[in-house]
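Peer 1: Provided below for reference: sequence and predicted model.
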Amino acid sequence: MSGNENTNTEKIAIKKVTPENFNKFIELIEKLAEYEKLTPPDDDAKKRLREDALSENPRYEAYLGFMNGNPVGYITIYYTYSTFLAKPTLYLEDIFVLDECRKQGLGKELFEFCRNIARTKECGRIDWTVLTWNEPSIRFYEKQGGKRQDWFLYRLEGDEI
């Protein structure tokens, strides 16, 4: 966690999602869905998100990014495994900062936070995806040193599984 001041004198902090701040986390997920023009989680999905993050054996980790005490961004991560590296991979599922709070250092702090977790957990790499139309995010990731991979993303969903 940084807690450092950035050039805009906005105090930045990163904190784990807890039962007390979970509703703020959900509000930010809904804002990401709006930004990506996707359907936000329904009530059943929100219950699963709560259980899967806050259970004794969580399926994923979630952290809120704060600026001046206000939650304005978040990340969700989980781990996969690379058989070629024989090491865990940190998978960055979501990184999101409210539009009005972008370009103030929080996204970079959240991304660096992920890097630090990956180092601590001795991960061999960090993976994530980005929508092809999301040019601001593509530029952000490339500025952080991210390299586009030559992979196609495939999916089975719902009854197809």
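Peer 2: Yes, it's here. Keep in mind that what you see is a predicted model, and the values were worked out from it rather than measured.
Peer 1: Only C-alpha atoms from now on, for both contacts and neighbour counts.
Peer 2: Fine.
Peer 1: Is it correct that Ile29 is in contact with Pro40?
Peer 2: Yes. At 7.3 Å, Ile29 and Pro40 qualify as touching, with contact defined as CA atoms under 8 Å.
Peer 1: ok, and what's touching whichever strand in the chain runs longest?
Peer 2: In the chain, taking DSSP state E as the definition, the longest strand is strand 70-82. The contact list for strand 70-82, computed with CA atoms under 8 Å, 6 or more residues apart in numbering, reads 24-25, 28, 59-66, 87-98, 101, 106-107, 110, 124.
Peer 1: Next step: those restricted to helices.
Peer 2: When the contacts of strand 70-82 are checked against helices (DSSP state H), the matches are Lys24, Phe25, Leu28, Leu106, Gly107, Leu110.
Peer 1: Presented hereafter is structure B, for comparison with structure A:
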Amino acid sequence: MNIKMTSHGRFKFRRGEKEDMFAVHEMIQELADYEKMSDGPQQTLEDLKRDCHIDYCHIYVLDYLKDETEKVIIGYAICYFSYSTWLGKCYFLEDIYVRPAYRRLGAGSFMFRQIATQAQAYQCKRIDFHVLSWNPATEFYKKLGAFDLTETEAWHYYRLNEKGINQVVKGLNNID
């Protein structure tokens, strides 16, 4: 599917290009700092430039139009497909971020609506995403109609990092 640029007032939502990845890389670090995980991001600018046009990695940017000739990237979102054995194709929202100076202008709502539009166009049955429990954005997501699976269905999110993967492959985790 070819992603078309969508605009509303002073915002433009579009698929990120290689030249946008410097701003995306900066905002990924800003988000990590906000989440108190400053050392977390390990991908490089080159990784983002390489991956921004891969079919399974959808990197979107949100432009703010200052005037008719000047725009600035104020947000980004990273999504990819997942699969539910119950529903089929789903869209996973890895990150959504709007720079603090541009919050409370409707940018987040606009961007989330565009992500939902993309999910619908891709015929996805749901959008999944994770939110830190202390993040005030949880209220925003609830207003959109999202619900916390930990509260409603007692689902917990687990992760196997690279070291864990290697240990499982080598049989070091005594899983038998």
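Peer 2: Ah, there it is. All figures in this text were calculated on a predicted structure; none of them were measured in a lab.
Peer 1: Please state their TM-score.
Peer 2: Overlay of the two chains. TM-score (TM-score structural alignment, normalised by the length of structure 1): 0.86; 151 aligned residues with a CA RMSD of 1.5 Å.
Peer 1: rewinding a little: so for Ile29 and Pro40 of structure 1, which sits in the more crowded spot?
Peer 2: Ile29 (21 against 17; other CA atoms under 10 Å).
Peer 1: burial count for the aligned partner of Tyr78 of structure 1 in structure 2?
Peer 2: Aligning on TM-score structural alignment places Tyr78 of structure 1 opposite Tyr80 in structure 2. Using other CA under 10 Å, Tyr80 of structure 2 is surrounded by 16 other residues.
Peer 1: In structure 2, mark out all the strands, start to finish.
Peer 2: 6-8, 11-15, 58-65, 71-84, 88-98, 127-129.
Peer 1: which residues sit against stretch 139-147 of structure 1?
Peer 2: With contact meaning CA under 8 Å, 6+ apart, stretch 139-147 of structure 1 is reached by Lys108.
Peer 1: quick revisit: mind putting the strands of structure 2 in TSV, distance to Val168 of structure 2 included?
Peer 2: Converted to TSV, the strands of structure 2 look like this (distance: least, CA to CA, whole Å):
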stretch	distance to Val168 of structure 2
strand 6-8	44
strand 11-15	36
strand 58-65	30
strand 71-84	23
strand 88-98	25
strand 127-129	26
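Peer 1: wait, which of those strands is closest to Leu45 of structure 2?
Peer 2: Leu45 of structure 2 lies closest, by CA to CA, to one member of these: strand 58-65, at 13.0 Å.
Peer 1: Next, the angle from that closest one to strand 71-84.
Peer 2: For strand 58-65 of structure 2 against strand 71-84, the angle by axes from the mean of the first three to the mean of the last three CA atoms, to 10 degrees is 150 degrees.
Peer 1: re earlier: among the ones in helices among the contacts of strand 70-82 of structure 1, which one sits closest to Leu54 of structure 1?
Peer 2: Phe25 (12.4 Å).
Peer 1: what about the closest one, how many neighbours?
Peer 2: Phe25 of structure 1 has 23 neighbours, counted by other CA under 10 Å.
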